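[1] Fold the following.
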Amino acid sequence: MLKHCFFILCLCASFLLQAQSFSEDNTETVKDSLKKKAFIEHLGNGYFPTKYFNFDLRYLIKYNQYEALRTGLGGITNDALSKTFRINGYLVYGFGDDKFKYSVGGAYRLAEKSNTWLSASYTDDLQETGSTKFLTDKRFFQFFEPRLLNISLFHAHVTKTLSLGHQITPKLLTESEFSISHIDPTYSYIYAVGDESYSEFDISSAKFAIQWNPFSTYEVSKNEQKEVKEGFPKFTLQYTKSFKDVFKSDFNFSKFDFRTIYQFGDEKGSYSQIVLVAGIANGNVPLTHLYHAYPNNINKETILQRFSVAGINSFETMFFNEFFSDKFTTFQFKHYLKPFDISPSYKPQMVLITRYALGNIDQPERHENISFGSLDKGYTESGFELNKLLFGFGLSFTYRYGAYHLPDIADNIAFKFTFNLTL
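    As a prediction, the model looks like this:
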């Protein structure tokens, strides 16, 4: 009897030890899985994480028509160093213009619950002329940026910025900013206002932006609000005001920008997306702060010479620097067909696309040494994409028609690669 009891006790002890060992192994497996998931999320956001500092992959290598090859390093401190402050910056070099560009900044968290951050930065870099960015936009990372390859019109700027980010609710985010910039176009340009002519200028401006996602679902993760389910429509508003004679600013102007995104259907099947963007600028607005419609067509003769990579929301048949506006709106409609279920790992997808742009400009004669048109007749293009054919690459075909249809049929056609890769 004692022998049987001893045997049962040994068997139970062995089982408990195996169970503990399995539990420890399972815990380690879960930890490793979570670490791997976090690492992939960082890479998807464009960061290579280290213990205290996350390297920013956006600055490693780029190419454009002005700088040619552009390369450097950048990054930001992470929560392991501090959850109340962060330091960020980058240093890059352009081989085409033989110049270094850099930025350095820092931020301090004023309130954790509302995710309120006070930030300051100093930047000496280039910016695409006519581009507009919403302050509230999430960090957006691509392994390479298709439009950037072909951009030639940049202005150099030295900008000092003070900004405040505040989350009123998980669905309502605000950003405000005051900046002082010295701007020097890299191209031959003069802005004439009355008896004054400016080849370079100073602008002191304030911006306020609000992002409202009323139908999205959020949850708290590690003391941070995260969007776990996208809801549509989404709305973004931004107001910019430039003040003349404030810190030697040269111009008075204001800008009001709006964007809404609406998506309906089943992302696992077929669905549609509508993006509406509008902007209006009043006052003395130099070319650097006007609007373009995000063109993405190279100024070359043949279709094959213009063959490049299509952007996400750019006008593929519109030539760079062809149009500038102080009032504009763009409408983009995409319909994603259900992916072709060829195999579990190979599912190409066709997307049908239509884009429309309408704009105007007052007093174009003020902008000297540069020629461009107006979008007052309405610009239209349509086409399709066949995505994820091989290693994330696909093909797109777009045709320009309507009021801005060109005499040579080939000049209305854009045939390009697409690139879609998710981690």
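[2] rest of the way, CA atoms for contacts and neighbours
    Fine.
[3] which strands and helices sit next to the one helix or strand Asp32 maps to?
    Using DSSP states H and E, Asp32 sits within helix 2-44. Helices and strands touching helix 2-44, by 3 or more C-alpha pairs under 8 Å, 6 or more residues apart in numbering; DSSP states H and E, are strand 47-49.
[4] Please generate a structure for the following sequence too, so the two can be compared:
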Amino acid sequence: MSMKIKLLLLVFSIFITKMMFAQSIISGRVINKDDGEAMPFVNIIYNQKKEGLTTNIDGRFLINNVEKVEFLQFSYVGFKSVFVPKDSIHIIHKGIVQMTEQNYKIDEVIVLPGENPAHRIINKVVSNRKLNNPDKLSSYSYTAYHKMVFTIDVKDTQKNAGDTSDIGELEKDSTSIKMKEFLDKQHLFLMESVSKKKFRFPGQHGEEIIASRVSGFKEPSMVLLANQLQSFSFYENMITLAESRYINPISPGSTKKYFFNIVDTTYTTRGDTVYSISFEPKKKKNFEALKGVLNINTYKYAVQSVVAEPVESNGLIGIAIKQQYKLIDDAYWFPVELNTKLIFYSMVAEAGKSKFNPVGIGKTYLKDIKINDEIKRKDIGKIDFEVNKIAHKQPDSLWNAYRYDSLSPQDLMTYEVIDSIGKKHKLDLKLKTYKTLFKGYIPVSFLNIDVSRLLDFNVYEGFRPGIGLHTNDKLVKNISFGGYFAYGFQDDRIKYGVNLDFILSAKQDMKLGLIYKNDLEESSGYQFLENPGMNSTESYRYWFIKDMTYLEGSAMNFQFRPLRKLKSLISVSQFAKFNTSGFYFNDGNENDLPGQEYQFLETTLQLAYTPNETLFFIDNELINSYGSTPAIYANISKGFKNELGDFDYWKVGAKLLLSTLTKNFGKTDLVITAGKVFGELPYYELYNGHASYYDFTIETANSFATMRMNEFLSDEFVTVYLRQDFGSLLFKTKKFKPEILLITSLAFGRLEKPDLQQGIDFKTLEKGFYESGVLFNNLIRSANIIGLGFGVYYRYGPYAFANTKENFAYKLSMTFDL
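    Okay, the predicted model is just below:
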């Protein structure tokens, strides 16, 4: 070979090498060979010094320092490693690296005597949680782009649902082929949003959706689905996934519950070590656990990325998450990408002989991250989560500025097809109808029918059929006029009422209401400004009430929020009340006879302070999350004696709710209620014991299961309800997961002048009332939503009955998981 040819080949090889490493960059994407899905956080080592990096949340990688590259080695837990020599890097097809799954079991890991080396790393991560937790920063702000698609993933459906069908056979099914061709062209559903968030320590945050797009809909409430699926960071003791809570593998004491294994080690260009550590629950450990892989960076011993999913599915939805963190300002680790994958086991799509579950794939990308900037309280406002009025009308220029990547042909086709379907079938109108139904109303033109008024029941009235109608915003926005009519079969009386409501400011929760009614209420009962939510069992107690007082009159109330998490209601009322129990008020007045009617003129202030609730403002409606604690409720009432009122008095009441969730004992609920009357009032304006006893009834939370209805009467009292819900921590099998609760309740009270209350039987609570019980919830589960169980309570102490059998109460428990 001549020297010229050798020289030409040398120049050509140098040229090829330069072209291969143009701009000193090697880039590509790692995918799962079996399903083509992107693989995030794959470890990539590129020289003998074990220097390397990991793929991002979309499986992409970028290497800038090409001169350091000697080879590419890709590794990930549960997959066969891939080794690419330097001279073969350029032949990676379209920059794609494919990895193949292999079995990986804890049984295959050899555990040597002594401390697990992974524990030293995990313990350092636990020690640095406050240092690395974004919610411990003084402030932060960012802009986020959210995208969620719904489709059908055959492989994941089979793997998670236990389907043993042969994939090859499915591919031969003509209907399955058509479905695959359809899904190759478009998704089932697609939604996007752009939000701006501000945070100020401790716990004050506000997020505004500035742009939203939902295939088939203009109504913005759907964007909540993509934004509320997982904890924002991986540093709290309990991690929330799709509203279920799991013990964090990097929480204190986690090394006693989780098995950790160092599966890989790489080094960054700045000299930090990155440990890949797999985690899963230890054998014979019973708790709500996760499994996955943590990538821990030794700079501040922080989470660099995490992949996690529950060990056990709840049977309704399967969920898996991915989070990636980056150093901001070379000092603070902060989430930059969050992925969520949902598998809807409760929904089935059929294609020929095959059945598949829909899946949802959500991705969130954060940018414009600013840490420890000055953010004042007033900069955030009173709303936690708000959708801008013009969010669904934003131009393409805004979307192009925030989208992480341009829309794919599948995305574009999805919008085109589903938007046309939405317009043709008026999906926005149907969604609004469904929302109205969910609130308990049936919309008929400009009227809403109140479902709760159609049929009701309590012991005093028996069955109570009726109807309630209210105008909706189709007639007049922000004004509603309505009324109701009902009849009690047991007491043989008609009840009715009318009301007029004005929404003065939806965002400020400001309303004015006018009411007139001829109805009844529980004698000696009390209510606070609270809504326990759909999952609460407290409302069952209403069915057992057997002593009620009739009333007729009117009231005016004004509701508003003076502070961010403080709700208030001011009311003025005038009612005439009477009772048919044979009671008479013995205050020396000769006109006081059984069934005597008395006038009550009263003004009341009700307060509800819920510092941890989340407020959503969407489509001109303020929505609050239920069940947050702590919660404090207070009532202050003043009665006036004049031509409109027969009594001069004060009534004050308070209620405190506390709830904690611990890793070893489950959920602890404490409810303390107290009240006091200053002045002389008929018994039905005092306080009963808040009982719920019948021979065999449904269990009712925060009431006395063994106390007879209206057995006790007080003008001042305090009650304590303590419930320890162990969940399935004490006992669980694969198919049987009962939840065990221990309950203890006590009450103290007094009645200053019992001789005033004549014609009725009652006891007083000076000696203290005590009861304890045990509940076995979810012995039977229906559709993974309704749980049936059994419980028994026992009454003891000064007010225990001489006959031991009478101290027991047996309860059927009925719970809902919505």
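[5] tm score of chain vs chain?
    Between these two chains, after superposing, the TM-score reads 0.85 (TM-score structural alignment, normalised by the length of structure 1); 400 aligned residues with a C-alpha RMSD of 3.1 Å.
[6] Please compute how far the helix holding Asp32 of structure 1 lies from its chain's middle.
    Computed by C-alpha atoms, centre = their mean, to the nearest Å, the chain-centroid distance of helix 2-44 of structure 1 equals 44 Å.
[7] Check stretch 325-345 of structure 2 too.
    20 Å.
[8] Please apply the same query to stretch 744-752 of structure 2.
    Put simply, stretch 744-752 of structure 2 sits 35 Å off its chain's centre (C-alpha atoms, centre = their mean).
[9] In structure 1, what stretch matches it?
    With TM-score structural alignment applied, stretch 744-752 of structure 2 matches the range 354-362 in structure 1.
[10] how about the strands in the stretch 451-600 of structure 2?
    455-458, 462-471, 479-488, 493-505, 510-522, 548-563, 566-578, 584-585, 598-609 (DSSP state E, counting those that start in this stretch).
[11] can the ones you listed go into CSV with extra columns for mean neighbour count and distance to Met99 of structure 2?
    CSV is the format used below for these (neighbours: other C-alpha atoms under 10 Å; distance: least, C-alpha to C-alpha, whole Å):
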stretch, mean neighbour count, distance to Met99 of structure 2
strand 455-458, 16, 61
strand 462-471, 19, 60
strand 479-488, 19, 61
strand 493-505, 17, 56
strand 510-522, 18, 58
strand 548-563, 18, 55
strand 566-578, 19, 54
strand 584-585, 22, 84
strand 598-609, 21, 53
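[12] Nearest to Ser174 of structure 2 among those strands would be which one?
    Among those, strand 455-458 comes nearest to Ser174 of structure 2, with 50.2 Å by C-alpha to C-alpha.
[13] part of a helix, is Tyr684 of structure 2?
    Yes. Checked against DSSP: H, G, I helix; E, B strand; the rest coil, Tyr684 of structure 2 lies within a helix.
[14] which position in structure 1 aligns with it?
    By TM-score structural alignment, Tyr684 of structure 2 lines up with Thr288.
[15] Confirm for me that that match is in contact with Thr132.
    No. Checked against C-alpha atoms under 8 Å, the pair Thr288 of structure 1 and Thr132 is beyond contact range at 9.9 Å.
[16] What span of structure 1 is stretch 386-399 of structure 2 aligned with?
    Stretch 386-399 of structure 2 covers no residues of structure 1 once aligned (TM-score structural alignment).
[17] whoops, stretch 160-168 of structure 2 was the one
    Counting by TM-score structural alignment, stretch 160-168 of structure 2 pairs with no residue of structure 1.
[18] ok so, going back, and the residue nearest to the match of Tyr684 of structure 2 when sequence neighbours are not counted, how many neighbours?
    Nearest residue to Thr288 of structure 1 in three dimensions, chain neighbours excluded: Thr129, at 4.6 Å (C-alpha to C-alpha, 6 or more residues apart in numbering). Neighbours of Thr129 of structure 1 under the rule other C-alpha atoms under 10 Å: 23.
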